[in-house]
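A.B. asks: Could you look at this predicted model? Sequence included:
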Amino acid sequence: MSAPLLVELICEELPPKALARLGAAFANGLRDGLAKRGLIDPKEEALAFSTPRRLAAGFRQVRAASEPKAIEVKLMPVSIGLDAAGKPTPALLKKLEAAGLAGADPATFKRRVDGKAEALFADATTPAIPLVEALQAALDETLAALPIPKLMSYQLADGTTTVHFVRPARALVALHGENIVPISALGLKAGRETHGHRFLGAARIALKRADDYERALGEEGGVIASFARRRAAIAQQLDAAAKTHAGSLGAAGSYDALLDEVTALVEMPTVYAGTFADAFLEVPQECLILTMRQNQKYFPLFDAAGKLTHRFLIVSNMKLADPTNIVQGNERVVRPRLADARFFFETDKKTKLADRVAQLGAIVYHNKLGTQAERVERLRRLASRIQVMLPRGSVGMPYADRAALLAKADLVTLMVGEFPELQGIMGKYYAEADGEEPSVVRAIEQHYWPRFAGDELPTGDVSIALALADKLESLIGLFGIGQVPTGDKDPFGLRRAALGVLRILSEKAEARELDLGVLLREGVEGFPAGKLGAETAASVHAFMLDRLRSMLRDKGYDANEVEAVLADNPTQVKQVWDRIEAVKAFRALPEASALAAANKRIQNILRKSEGYGAVDFALLQLPEEKRLRETLTSVTTHANDLFAKNDFRGTLTALAAIRADVDAFFDKVLVNAEDPKLRAARLGLLSDLGGVMNKVADISKLSS
């Protein structure tokens, strides 16, 4: 018999930032455990429910017991299981008992070669597993595997038993149809009584059926049990309230994390609007936004131009006819927070950024790399060198140095001390207040860009120079002392830094001609002699090419195409993107496959020939090799002209003209001639051929 199943675990308030993940893991863990034991269809989807005080999962059709299943059991090698007379050995009898096959007739066993020996197999039938047994095992496995950020220890009512869980558990519900499934967990025995909203619903609700759970909690308990439905309800209310006040919630995606968090804080959400004094809007809006979103869990409202208004939205867990007390209470709470932000800002402005730089000497950047002040000196040197390399390098040369000098000074301000997320942003405001040159102000803000995937890139030579210097200095310094990312551990954000450099070099027109190898060498030279490992630049280069490899694959390029353009460890990043497009186009030519195979053959031949001495092409004798030499000379001249213009597609397309002569050469010519001078001429011809073939990319990589 099949029926709906509900399992609910009621707890004290669960950690909000982990609730969505815990709810999904709870439901999916139970689903996998039941499916593994044959109680539900493996394709059955779990209905996940999670609120601040509960984790629950529902299933539409769950069997009362699994069905017996015919299986074949491997016993042991024949030589071990049967004696000389064909009778079962003690070892086989013990194995049969352990497998639940005691008394089985050995004559019914099958013999089959398994690996290197003949083995015995027996037909068996798995027993039916009752729901209570399967659900208990699935629940135990699920609770043990939950992604709990931090375990709590608490004692049960008996005063002696200690339980470890994310929060103290208070009740357990397990219903199959109308019947209680007598399982237990965390010192609790399953029943049918769930708990409603603390203030807006019934404290205790006796569920009649498993599939009545969501309705009963909503109508009687004042609880929206589904995390997804509760989130959607909050989003809808926020949107409606924003429109009512002629505002918006901000840029799409900017408040998603906050929406998830408040969804995990309420069971019956209701949105109210509050206000604060206009005078606070004199403070940079980033400070106010961060204060409201991070500390108070409010949703600030913006006008049509994206400017912060004096209104904010509150997501409350109380639905009241008169919310005056709630609104006024929140307005009273936010006022001192905003006042603090204003105090920090006004106090910080009294000291110029330039006067704060000396304080960086007291902040350790890394115990092996010195202080932030020492780091600033490295940034000044590298940023100035990079600016000179940019197209307008001779214009405003001191500005990259000035921006690098001031870039980290906001680390010692009150505002950044309270809100580290505002690094760079506050530096921009303070530099602006100090009357710094606009390109310096912009660079101070943008030197952290891009901060995440899809983020904006820095604009202008000074910003680009400083952003590259900041990321390259981190990569070089930390790689140089062995702080290399491993697995999923990257405490210094070096993968993000590498991707940032690659994006700037790939996407910014001003940075197109920058050579990554040169940048790395300049960066290494900024550190004291002996501070870094000997192969630091090479290690960082290899690390960045791995990131570039991932970027190319993410854009849909084939693995062989990617390896073709990265084979010679390129340092001109922008050209990699141009070259892979050329390789992709070349691969579509009818001649491509044969030329790639020929190129692979050429490389193998040259690899095996350990030097071949002087080359005299006048010694070439056969018509096929002479014709290839003539065609190659013409094609090489044409390809070189195209390559000089960065016409990589044209360079590769030009190779199509030599396909027939290459095929004829390999068909008629023996490369390893007995005459060493003739062999040298033929190898030299192949070397020249390989050189022009691989001018854009190693096309041998295209031959699978």
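C.D. replies: Noted; the coordinates are in hand.
A.B. asks: only C-alpha atoms for contact and neighbour calcs from this point on.
C.D. replies: Will do.
A.B. asks: buried ones in the helix or strand containing residue 584?
C.D. replies: Assigned by DSSP states H and E, residue 584 falls within helix 573-587. Buried residues in helix 573-587, defined by neighbour count with 16 or more other C-alpha atoms under 10 Å: 573-584, 586-587.
A.B. asks: One more: stretch 294-309?
C.D. replies: 297, 298, 299, 300, 301, 302, 303, 308, 309.
A.B. asks: How about stretch 34-45?
C.D. replies: In stretch 34-45, counting by 16+ other C-alpha under 10 Å, buried: 34, 35, 37, 38, 39, 40.
A.B. asks: end to end, how far does that stretch reach?
C.D. replies: Counting by C-alpha to C-alpha, to the nearest Å, you get 12 Å between the two ends of stretch 34-45.
A.B. asks: Okay, one more to line up with it:
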Amino acid sequence: MSELLFEIGIEEIPAGYIQPALQFLEQAVCKQFEALGLRCGQVRTVGTPRRLTLAVADLQTRQPDRRVEHTGPAKKAGFDADGNPSRAALGFARSRGVAVEDLQVTATPKGEYLVAVEDIKGLETKALLPEILAGLIRDLPFPKSMRWGRGQISFARPILWLLALYGGEVVDFSIEETKSGAVTRGHRFMAPAEITVTGFEDYLERLRQHSVLADPVERRAAVIAEVSRVVRERAGGEGAEPVLDEKLVDQVTFLVEIPWGVCGSFDEKFLELPEEVLITSMREHQKYFPVTDSDGKLLPLFVAVNNTRIADRELAVNGHQRVLRARLEDGLFFFHQDRKKTLADRRQDLAGIIFQNKLGTVLEKSERIAALAAELAR
């Protein structure tokens, strides 16, 4: 029993692609091993925007030997009354690569049939892995894929490196011009060096040392801790709390390899906007975390989670504030425009909207509904 470690190193892929890809890898490799008769222990997947990784513990080192029975023609069609083999028996034996004398007879609900027994020797797992791993790459489904260079393979983003180890030894195969090895890579900007690893636990630890939290569970906890930390630092213990929306936490987890948070602010005039507008601008558009006071009221603060630690924190904060300010200015403008007209003022605008060609305008529809409601209320 030995450990398999397989990593596909790629250009950054969209956050929404990662979890489905990891689930596919786990399910597909389990099906492959089952079909080949290979037993294994725990199957784990981890990933970031730049890597999709599969680890299989206690993978059987070779297939078990198998005995396969191939059913041929009925016994009565295979031999004549004197026991001489017919053309059917001879042809069946020849097709299975055995002597006609080695054919056996087995009883079935439909009668007795000739059987050719084949003993198949199991293959070494290491000999099977190159095609298994290459097949996983070819079969990985994505909402949108691309080709690059002169290659024919289609993938979410270009493949940069392949790490493939079984029992600590390299599983030798290639995808296009990318050859497998024992090397992974650290964070693109903070620790871009190549790293030689020996196994899954060593892989996780070496990546931590090179500014990558490969395990999404660990990275998610780090995102929450980082967001909470920068809010405490900014608010100085005044009861401010980040709004840790579960969906946003999950999205941010798959947008970064290691989280680095900054807490920014915006002009208090924007608090005039409905909370839903503010939260949507921060959470949906920018992937920022809103901040509230102890009573749940929005504060003019937000948290942005970066994928890279920037030496000039103020530069990072100002960049995020500038982007959010532009969105909120637009929101405030349209909010004021909307408030210039009452609902009653807007009613006449419905006369210019066709509801249905033979049923008139939306205004006429609303008048019919009002008449029906009045009739029902009597």
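C.D. replies: Good, I have the coordinates. These numbers come from a predicted model, not from an experiment.
A.B. asks: From the buried residues of stretch 34-45 of the first structure, which land in helices?
C.D. replies: If you go by DSSP state H, the buried residues of stretch 34-45 of the first structure have 34, 35 in helices.
A.B. asks: now the buried residues of stretch 34-45 of the first structure as JSON lines including distance to residue 678 of the first structure?
C.D. replies: Putting the buried residues of stretch 34-45 of the first structure into JSON lines (distance: C-alpha to C-alpha, whole Å) gives the following:
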{"residue": "34", "distance to residue 678 of the first structure": "74"}
{"residue": "35", "distance to residue 678 of the first structure": "72"}
{"residue": "37", "distance to residue 678 of the first structure": "73"}
{"residue": "38", "distance to residue 678 of the first structure": "74"}
{"residue": "39", "distance to residue 678 of the first structure": "77"}
{"residue": "40", "distance to residue 678 of the first structure": "75"}
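A.B. asks: pretty sure residue 126 of the second structure is in a strand, no?
C.D. replies: No: if the criterion is DSSP: H, G, I helix; E, B strand; the rest coil, then residue 126 of the second structure is helix and not within a strand.
A.B. asks: Let me see the contact set for it.
C.D. replies: 61, 62, 166, 171 (C-alpha atoms under 8 Å, 6 or more residues apart in numbering).
A.B. asks: rerun that using 7 Å as the cut-off
C.D. replies: By C-alpha atoms under 7 Å, 6 or more residues apart in numbering, the contact set of residue 126 of the second structure is residue 171.
A.B. asks: returning to that earlier point: tell me the gap between the next helix-or-strand element following the helix holding residue 584 of the first structure and the middle of its chain.
C.D. replies: Counting by DSSP H and E, the element after helix 573-587 of the first structure in chain order, helix or strand, is helix 592-608. On the basis of C-alpha atoms, centre = their mean, to the nearest Å, helix 592-608 of the first structure is displaced by 38 Å from the centre of the chain it belongs to.
A.B. asks: Report the angle between helix 592-608 of the first structure and helix 573-587.
C.D. replies: 120 degrees (axes from the mean of the first three to the mean of the last three C-alpha atoms, to 10 degrees).
A.B. asks: equivalent range in the second structure for helix 592-608 of the first structure?
C.D. replies: Under the alignment (TM-score structural alignment), helix 592-608 of the first structure falls on nothing in the second structure.
A.B. asks: can you pull the buried residues of the helix or strand following that helix?
C.D. replies: Once helix 592-608 of the first structure ends, the next helix or strand along the chain (criterion: DSSP H and E) is helix 623-644. Across helix 623-644 of the first structure, burial judged by 16+ other C-alpha under 10 Å covers 624, 625, 626, 627, 628, 629, 632, 635, 636, 639, 642, 643.
A.B. asks: Can you give me the distance of the residue lying closest to the first one once chain neighbours are set aside to residue 627 of the first structure?
C.D. replies: In space, residue 624 of the first structure comes closest to residue 665 once its chain neighbours are excluded; the distance is 5.2 Å by C-alpha to C-alpha, 6 or more residues apart in numbering. Between residue 665 of the first structure and residue 627 of the first structure the computed distance is 9 Å (C-alpha to C-alpha).
A.B. asks: which SSE is the aligned partner of residue 261 of the first structure in the second structure in?
C.D. replies: When the second structure is aligned by TM-score structural alignment, residue 261 of the first structure is paired with residue 251. Counting by DSSP H and E, the element that carries residue 251 of the second structure is helix 246-253.
A.B. asks: Go through that helix and flag the buried ones.
C.D. replies: 249, 250, 252, 253.
A.B. asks: average distance between the longest helix seen in the first structure and the second structure?
C.D. replies: Using DSSP H to define each element, the first structure has its longest helix at helix 324-348. With mean C-alpha distance after the TM-score superposition for the first structure, helix 324-348 of the first structure departs from the second structure by a mean of 1.2 Å once superposed.
A.B. asks: Which elements pack onto that helix?
C.D. replies: strand 270-275, helix 414-418 (3 or more C-alpha pairs under 7 Å, 6 or more residues apart in numbering; DSSP states H and E).
A.B. asks: Quick check: next helix or strand after it?
C.D. replies: helix 353-356.
A.B. asks: Mean deviation, that next one versus the second structure?
C.D. replies: Helix 353-356 of the first structure sits 3.2 Å off on average (mean C-alpha distance after the TM-score superposition for the first structure).
A.B. asks: what comes up buried for that helix?
C.D. replies: Quick answer for helix 353-356 of the first structure (16+ other C-alpha under 10 Å): 353, 354, 356.
A.B. asks: Kindly state which residue of the second structure is aligned to the second one.
C.D. replies: With TM-score structural alignment as the criterion, residue 354 of the first structure lines up with residue 344 in the second structure.
A.B. asks: Next up, the contacts around the equivalent of residue 299 of the second structure over in the first structure.
C.D. replies: In the first structure, residue 299 of the second structure lines up with residue 309, judged by TM-score structural alignment. The contact partners of residue 309 of the first structure, by C-alpha under 7 Å, 6+ apart, come to 301, 302, 303.
A.B. asks: how distant is the strand or helix carrying residue 309 of the first structure from the center of its chain?
C.D. replies: Assigned by DSSP H and E, residue 309 of the first structure belongs to strand 308-316. A distance of 32 Å separates the centroid of the chain from that of strand 308-316 of the first structure, by C-alpha atoms, centre = their mean.
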